[in-house]
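sequence and computational prediction follow.
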Amino acid sequence: MPELLRRGRIDITGRLVDASNATLFGTVSADGVAVKCVYKPVRGERPLWDFPDGTLAGREMSAFLVSEAAGFDVVPPTVLREDGPFGPGMMQVWVDTDDEREFVDVCSPKKVPQGWIGVLRARGDRGEPAVLVHADTPALRRMAAFDVVVNNADRKGGHVLAGTDGNLYGVDHGLTMHVEDKLRTVLWGWVGQPLPGDVVEALEKLRTELDGTFIDVLGEHITRRETRTLSARVDALLADPRYPEPTGYGPAIPWPAF
């Protein structure tokens, strides 16, 4: 799949108008095989005060590489294309979603699905009580740990996708890998709880990879300081293998949450 994304012909058919940065939809094809894809050109990135201009595509790529190296497997296949129709940018396989499967929701406190975890209490437009909740599944626990590792500043509910293939995917990882703690997520339900055994194994695998040539691969997309900080986050989680709590130095949940 990555090879098809890297070498295939790109045909743009539309744009996701709700995205804050230019996000184009289309297909990439080669040798009679075609897949739907998302293409985010660097030139369409909206400037952010805390993330350097032109770096979001590299951060998306880094998040995919970390997911693969650790075995989290939560990010769809992703590549960087220098020859995109609007210049260099990130290209990622489009995830077809199963509308019958949800993992994050805002609902009445009386309608929280059985087994789900409450994260935040709030009130709706008319003052009615509401609660932000998410499911409690092994796949979602892995995603929450992955977000800590990559320092995800934008895990909205809409960035958690239930694929029609039965897998769980996370998308929109342009706001990751910052050297400052910027974790903002809707997946706070396990604060203080021990990391599952498979997550610890993934962290150990990633730690080994970071001691080898993988650190140089990441260095093609993020700065040396950012790779060192990534390694430090992995070390901290292995030293204290629990889900962290919000630092209190900034918003803990992205806005909007969806």
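Okay, I see it.

drop to CA atoms for contacts and neighbour counts, all remaining ones
OK.

the strands in this protein, which residues?
Ranges of strands in the chain, per DSSP state E, are 9-15, 24-30, 33-41, 78-81, 89-93, 104-107, 117-123, 129-134, 160-162, 168-170.

what packs against the fourth one?
Spelled out, it's strand 78-81. In terms of contacts (3 or more Cα pairs under 8 Å, 6 or more residues apart in numbering; DSSP states H and E), strand 78-81 is packed against helix 2-7, helix 56-70, strand 89-93.

one more structure, for comparison:
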Amino acid sequence: MSAPERIPPRSMTAAELLAEGELTVRGRLREASNAVLYCTVAREGQEVACVYKPVAGERPLWDFPDGTLAQRELAAYEVSEATGWQLVPPTVLRDGPYGEGMVQLWIEATADAELLALVDGEEPEPGWKAIGFAEVGEGRTALLVHADDERLRRLAVLDAVINNADRKGGHLLPAPDGRLYGIDHGVSFHVEDKLRTLLWGWAGDPLPGDAVEVLEGLQKAMAPGGALAARLSGLITPAETDAARARVDALLASGRHPEPGGEWPAIPWPPV
């Protein structure tokens, strides 16, 4: 599917267009586990492609409350915006043809971006970080690596804050303009440690200075009465907000990227 032209620079933001435009369903992404509809949204001569995930199409999960995935997607966007890194595409909650759901700007990913790879050997080459060994058939294993990329590192920090339980390779969208987006954050913000990600290459490493500054800003914004805490209050529970705040505090206290806890599978399946 090819996306319509991006929004030309003017007063209406992408989020405003997503929230206020006429939403038209064009197709369905059938490989998704929940209902994911490819749509366009149009208003005042502007049109963009988007993804619409109606709450009614969410598959129940054993460890997350029913009907909350769309709100968690928006909560992840709110945290991303608060970092200033803009790692999550513009996202809104709104009514649609199948009821309330999450609507997110469609990102046309660059096909030739090299973010993940399987390589021979025990150690990654320069410019890559090791994730772990993977079965590749016929009793062989290969080293799974991800790029040593600042954009991925920022996503790793965001995932640690929101407790993302499903950071797969297919959820990484490098855009033609050089930006990198993360999508599919419906299983985030659990009060228990459920961080599952392919971005373990920096586990235990000191956080870079810009990440520390961002986390300090989040700490203030997520404090009781803070602007981000207020935005999250209608999307996740008070206990989940408290847990996210505690994760920010823990990251700042340690000054390091988190490491796998050992009580939960560290890498999502399938990984891509």
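Now that the structure is in, tell me what you want to look at. Everything quoted here is computed from the prediction, not taken from an experiment.

what's the closest of the helices and strands packed on strand 78-81 of the first structure to Gly170 of the first structure?
Minimum separation from Gly170 of the first structure across these (Cα to Cα) falls at helix 56-70, 9.8 Å.

so the closest one corresponds to what in the second structure?
Using TM-score structural alignment, the residues of the second structure aligned to helix 56-70 of the first structure are 69-83.

what lines up with Val25 of the second structure in the first structure?
When the first structure is aligned by TM-score structural alignment, Val25 of the second structure is paired with Ile12.

export the helices and strands packed on strand 78-81 of the first structure to JSON lines and tack on distance to Pro251 of the first structure and mean neighbour count?
As requested, those are exported to JSON lines (distance: least, Cα to Cα, whole Å; neighbours: other Cα atoms under 10 Å):
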{"stretch": "helix 2-7", "distance to Pro251 of the first structure": "35", "mean neighbour count": "16"}
{"stretch": "helix 56-70", "distance to Pro251 of the first structure": "20", "mean neighbour count": "24"}
{"stretch": "strand 89-93", "distance to Pro251 of the first structure": "27", "mean neighbour count": "25"}
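
what's the closest of those to Asp235 of the first structure?
Closest approach to Asp235 of the first structure among those is made by helix 56-70 (13.7 Å; Cα to Cα).

what's the distance between the counterpart of Met102 of the second structure in the first structure and Gly157 of the first structure?
Correspondence of Met102 of the second structure to the first structure, assessed by TM-score structural alignment: Met90. Distance of Met90 of the first structure to Gly157 of the first structure, given as Cα to Cα, to the nearest Å: 22 Å.

Tyr169 of the first structure versus the aligned residue in the first structure for Gly169 of the second structure, what's the distance?
In the first structure, the residue paired with Gly169 of the second structure is Gly157, using TM-score structural alignment. From Gly157 of the first structure across to Tyr169 of the first structure, the span is 12 Å (Cα to Cα).

looking at these two now, which is surrounded by more residues?
More neighbours surround Gly157 than the other of Gly157 of the first structure and Tyr169, with 23 against 19 (other Cα atoms under 10 Å).

apart from its chain neighbours, what residue comes closest to Arg155 of the first structure?
Excluding its sequence neighbours, the residue lying closest to Arg155 of the first structure (Cα to Cα, 6 or more residues apart in numbering) is Thr185, at 4.4 Å.

how many other residues sit next to the one you found?
23.

that one contacts Val150, doesn't it?
No - between Thr185 of the first structure and Val150 there is no contact under Cα atoms under 8 Å: 12.0 Å.

and the closest residue to Ile215 of the first structure other than its chain neighbours, how many neighbours?
Nearest residue to Ile215 of the first structure, sequence neighbours excluded (Cα to Cα, 6+ apart): Thr227, at 6.9 Å. Using other Cα under 10 Å, Thr227 of the first structure has 21 neighbouring residues.

quick one: what's aligned to Thr227 of the first structure in the second structure?
By TM-score structural alignment, Thr227 of the first structure lines up with Thr241.

how about Thr137 of the first structure?
By TM-score structural alignment, Thr137 of the first structure lines up with Asp149 in the second structure.

next one: Arg242 of the first structure
With TM-score structural alignment as the criterion, Arg242 of the first structure pairs with Arg256.

what's the match for Val38 of the first structure in the second structure?
Structural alignment (TM-score structural alignment) places Val38 of the first structure against Val51 in the second structure.

Trp106 of the second structure versus that match, what's the distance?
6 Å.

neighbour count winner among the two?
More crowded of Val51 of the second structure and Trp106, by other Cα under 10 Å: Val51, with 24 against 20.

what about the closest residue to Arg26 of the second structure other than its chain neighbours, how many neighbours?
In space, and not counting its chain neighbours, Arg26 of the second structure is closest to Cys39: 5.0 Å by Cα to Cα, 6+ apart. By other Cα under 10 Å, the residues close to Cys39 of the second structure number 22.

so Cys39 of the second structure versus Pro90 of the second structure, what's the distance?
Distance of Cys39 of the second structure to Pro90 of the second structure, given as Cα to Cα: 15 Å.
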